[in-house]
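Colleague: The sequence and its predicted three-dimensional model are supplied below.
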Amino acid sequence: MSIVKTFTTATIALATSFLIAGCGGGVEGTYKLDKSEMKKSMEAEIAKMPADQQGFAKLGMALIDAMDMSVELQSGGKMKMKSSMPNLMDKDKPAKTEEKDGTWKLDGESVVLEADGKPLKCAKDGGKLTCAGQKEGEPSLVFVKS
């Protein structure tokens, strides 16, 4: 094979790998909570509740706008989760931030996140992770790759 042909083949292979990586082919990256999808999920769960329990649940739904949550899936199966929630008792105090380390792995078309020994199975659809609530009645968590 001539040097020009070798160089051309290598260039095409490299360009193809960049295209595949750029199309979100890998699961690694940072995902942020999709607040509008989270609200839709909560509304569906609230509608199933008895009327006398819906008011408190709707209050919880109102807090979604004030919270932030992200999941960073790192190469090698490492994961970092970060959440921030405003202080409801004293608005002058800073938001409560919590960070956890964990692991992740692919399981067919799903991604399994694990922190504190508790696995959470998430369906992967393009740049979106939809993680089912761990208990019945819990809304799904929806994360979008940023």
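Modeller: On my side now, so go ahead.
Colleague: contacts and neighbour counts: CA atoms only from here.
Modeller: Fine.
Colleague: Which positions within stretch 96-116 qualify as buried?
Modeller: Gly102, Thr103, Trp104, Lys105, Ser110, Val111, Val112, Leu113, Glu114 (16 or more other CA atoms under 10 Å).
Colleague: residue contacts, the fifth one?
Modeller: Residues in contact with Ser110 (CA atoms under 8 Å, 6 or more residues apart in numbering) are Lys121, Cys122, Ala123, Lys124.
Colleague: that older thread, now, the most widely separated pair of the buried residues of stretch 96-116?
Modeller: Pairwise distances across the buried residues of stretch 96-116 peak at 16.7 Å for Gly102 and Ser110 (criterion: CA to CA).
Colleague: Could I get the full set of helices for the chain?
Modeller: 3-22, 35-47, 51-62 (DSSP state H).
Colleague: any chance of these in TSV, with distance to Lys135 and mean neighbour count too?
Modeller: As requested, those are exported to TSV (distance: least, CA to CA, whole Å; neighbours: other CA atoms under 10 Å):
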stretch	distance to Lys135	mean neighbour count
helix 3-22	35	11
helix 35-47	12	17
helix 51-62	15	12
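Colleague: Comparison target below:
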Amino acid sequence: MKKRVLTFLMALAMIASLAACGGGSKGPAGTYKLTSMNSGGMEMSVEEMSALFGMDIEMTLQLKDDNSFTLDMGILSEGESTSGTWKMDGDSLILSADGEELPVTYDGKAIVMDVEGDTLTFQKK
């Protein structure tokens, strides 16, 4: 009986270790949706911005597995987007487009982008 319990516990430990290694996220790759903007110290959610401007505001940032990204700016004319590349440098996420690096912070769930003094916060879907 002890041998069966020990075998069961060892199998359970092996399954748990495999789940911890393989089931996690693949880093920053994924789709992020704009949730808020801070301009001049004033924080607004996307819903508040939509109500203020009288139109739906949808911005998505997609970080692809091939280290490319697309920023779809739904607040501008239809189909307006920017694309470039992304890479992880230690704990820092670096987005590059048109030969320039875009200042962003990444905490594992959200990306905060600095655009000319305004910050855009994107949450992973």
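Modeller: Thanks, I have the structure now. Note that this is a predicted model, so its numbers are computed, not measured.
Colleague: For the contacts of Ser110 of the first structure, which single residue is the most surrounded?
Modeller: For the contacts of Ser110 of the first structure, neighbours were counted using other CA atoms under 10 Å, and Cys122 has the most, 23 neighbours in all.
Colleague: which residue in the second structure lines up with it?
Modeller: Using TM-score structural alignment to pair residues, one finds that Cys122 of the first structure aligns to Val104 in the second structure.
Colleague: And Gln74 of the first structure, by the same measure?
Modeller: When the second structure is aligned by TM-score structural alignment, the residue opposite Gln74 of the first structure is Lys64.
Colleague: same deal with Gly55 of the first structure?
Modeller: Under TM-score structural alignment, Gly55 of the first structure pairs with no residue in the second structure.
Colleague: Ok, Leu106 of the first structure next?
Modeller: With TM-score structural alignment as the criterion, Leu106 of the first structure pairs with Met88.
Colleague: Give me the spatial nearest neighbour of that match, chain neighbours excluded.
Modeller: Ile94 (6.3 Å; CA to CA, 6 or more residues apart in numbering).
Colleague: ok, the one you found touching Ile111?
Modeller: No: Ile94 of the second structure lies out of contact with Ile111 (CA atoms under 8 Å); the separation is 10.6 Å.
Colleague: any shared contact partners between these two?
Modeller: Contact criterion CA under 8 Å, 6+ apart; residues bridging Ile94 of the second structure and Ile111 by contacting each: Val104.
Colleague: Give me the neighbour count for the nearest residue to Met59 of the second structure once chain neighbours are set aside.
Modeller: Using CA to CA, 6+ apart and skipping the chain neighbours, the partner closest in space to Met59 of the second structure is Met73 (4.8 Å). For Met73 of the second structure, the count of nearby residues is 18 (other CA under 10 Å).
Colleague: Residue in the first structure paired with Met73 of the second structure?
Modeller: Mapped onto the first structure by TM-score structural alignment, Met73 of the second structure lines up with Ser83.
Colleague: pretty sure its match is in contact with Met67, am I right?
Modeller: Yes: the pair formed by Ser83 of the first structure and Met67 meets the contact definition of CA under 8 Å, at 7.4 Å.
Colleague: Thank you, goodbye.
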